[in-house]
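Participant: quick one, structure for this:
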Amino acid sequence: MMYCTKNDMITTFGEPELIQVTDRANTGVIDDAVLNTAITTAQAEINIWLEGRYPLPLSSVPEVLRRIAMDITRYYLCGDVNNDHPVARRYAEQTKLLRSISRGQASLGLDSAGVKTTAVDTVQISQGRNDFGDRSRW
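Facilitator: From the prediction side, this is the model:
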């Protein structure tokens, strides 16, 4: 399962940008081969960070991982960019997040089997209820 798709990239960054960074033959369209290579390269980099913490391949792709994959893919598509460039800064932020995930300091929201976890013992709010009692009696 790919962490991001061509459609994800178009929705997030726009077709004009993807044409600009993939169309090396000046055809005026997105070069799928170039884009797929960048997506695959980004996924391989992500897997290096995840392999010690999660069983791969993952059974589902959490939204945070999709976002990480898109930013890393974009970085590879842009080639050599200055460290001050927004694409390079986003890449650095995402690799920092991946480092935190690999160390167990952050989570993808998946259990050890790679399945999405659900929150337990959460706060619930219901209109018209006062579970803390009547303040006038304090």
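Participant: please count neighbours and contacts with C-alpha atoms only from this point.
Facilitator: Fine.
Participant: now do M2: how many residues are near it, please.
Facilitator: The burial count assigned to M2 is 14, neighbours taken as other CA atoms under 10 Å.
Participant: now it: how far from S60?
Facilitator: According to CA to CA, to the nearest Å, M2 and S60 sit 10 Å apart.
Participant: what do you get for T5?
Facilitator: Noted for T5: a distance of 14 Å to S60, by CA to CA.
Participant: please provide the structure for the following sequence as well, for comparison with the first:
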Amino acid sequence: MTYATATDLLTRFDAAEIAQRVDRGVPRLVSAELLTAVASGTSLDAFTEAEVLRATVAKGLVDRALQDADETINSYLSSRYVLPLSTVPAVLARVACEMARFYLYDDQVTDLIKDRHASNVKWLGEVAKGTVSLGVESTSGQQPASSAAAELVSSDAIWKRGNSGGFL
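Facilitator: The predicted model follows:
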């Protein structure tokens, strides 16, 4: 089960930033547009064979980082939830993207990305302990049935036109 796709990662963060992280060749051939096209499966006719080859390798690095993020998330969730989850909460997609971004930065990680990663690991630890819920049942991995209909309850009216004696 994947919590996020390459397209999710490129949409959540700047595709140009991710392209810079995964194109390790000189000169850089992978642009944001090219990486987005490879990730989404759109036509690559506008790009050279060398660019497409390099972008395919870059997409593999993105997929590997996302897989690493999934495996990390699963290592925390497996102690409390039945995997794979039948529905993926949106928060897990965000966490997977942020963790994959951390892995793509390798040894050049910024303080912001490092802090987000540490925060996500701490949050996953809280989920594993049960102090934070994903909003899915731990035994089945499904979202519980909700009766989230609004309900208004009140007593009889205190002020009624008939009780006012003509005052109102």
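Participant: elements contacting the helix ranked longest in structure 2?
Facilitator: Counting by DSSP state H, the longest helix found in structure 2 is helix 49-77. Packing partners of helix 49-77 of structure 2 (3 or more CA pairs under 8 Å, 6 or more residues apart in numbering; DSSP states H and E): helix 6-12, helix 15-22, helix 32-40, helix 90-105, helix 111-129.
Participant: now tabulate the ones you listed in CSV and tack on mean neighbour count and distance to S146 of structure 2.
Facilitator: Listed next are the helices and strands packed on helix 49-77 of structure 2 as CSV, based on neighbours: other CA atoms under 10 Å; distance: least, CA to CA, whole Å:
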stretch, mean neighbour count, distance to S146 of structure 2
helix 6-12, 18, 28
helix 15-22, 19, 37
helix 32-40, 19, 35
helix 90-105, 21, 18
helix 111-129, 16, 21
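Participant: could those helices go into JSON lines alongside distance to A65 of structure 2?
Facilitator: Conversion of these to JSON lines gives the following (distance: least, CA to CA, whole Å):
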{"stretch": "helix 6-12", "distance to A65 of structure 2": "10"}
{"stretch": "helix 15-22", "distance to A65 of structure 2": "10"}
{"stretch": "helix 32-40", "distance to A65 of structure 2": "14"}
{"stretch": "helix 90-105", "distance to A65 of structure 2": "5"}
{"stretch": "helix 111-129", "distance to A65 of structure 2": "13"}
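Participant: E151 of structure 2 is nearest to which of those?
Facilitator: The closest of those to E151 of structure 2 is helix 90-105. By CA to CA, the value is 27.3 Å.
Participant: so the closest one corresponds to what in structure 1?
Facilitator: Matched against structure 1 by TM-score structural alignment, helix 90-105 of structure 2 falls on residues 63-78.
Participant: quick one: the matching stretch to structure 2 mean distance?
Facilitator: Superposed on structure 2, stretch 63-78 of structure 1 shows a mean distance of 0.7 Å to its aligned residues (mean CA distance after the TM-score superposition for structure 1).
Participant: can you tell me what sits against that stretch?
Facilitator: With CA atoms under 8 Å, 6 or more residues apart in numbering as the test, stretch 63-78 of structure 1 has contacts from 3-4, 8-9, 21-22, 34-35, 38-39, 41-43, 46, 87-88, 90-91, 94, 108.
Participant: now do stretch 116-127 of structure 2
Facilitator: I73, Y76, L77, R80, V95, E98, M99, F102, V132, S133, L134.
Participant: widest-spaced pair of the residues you listed?
Facilitator: R80 and F102 (24.9 Å).
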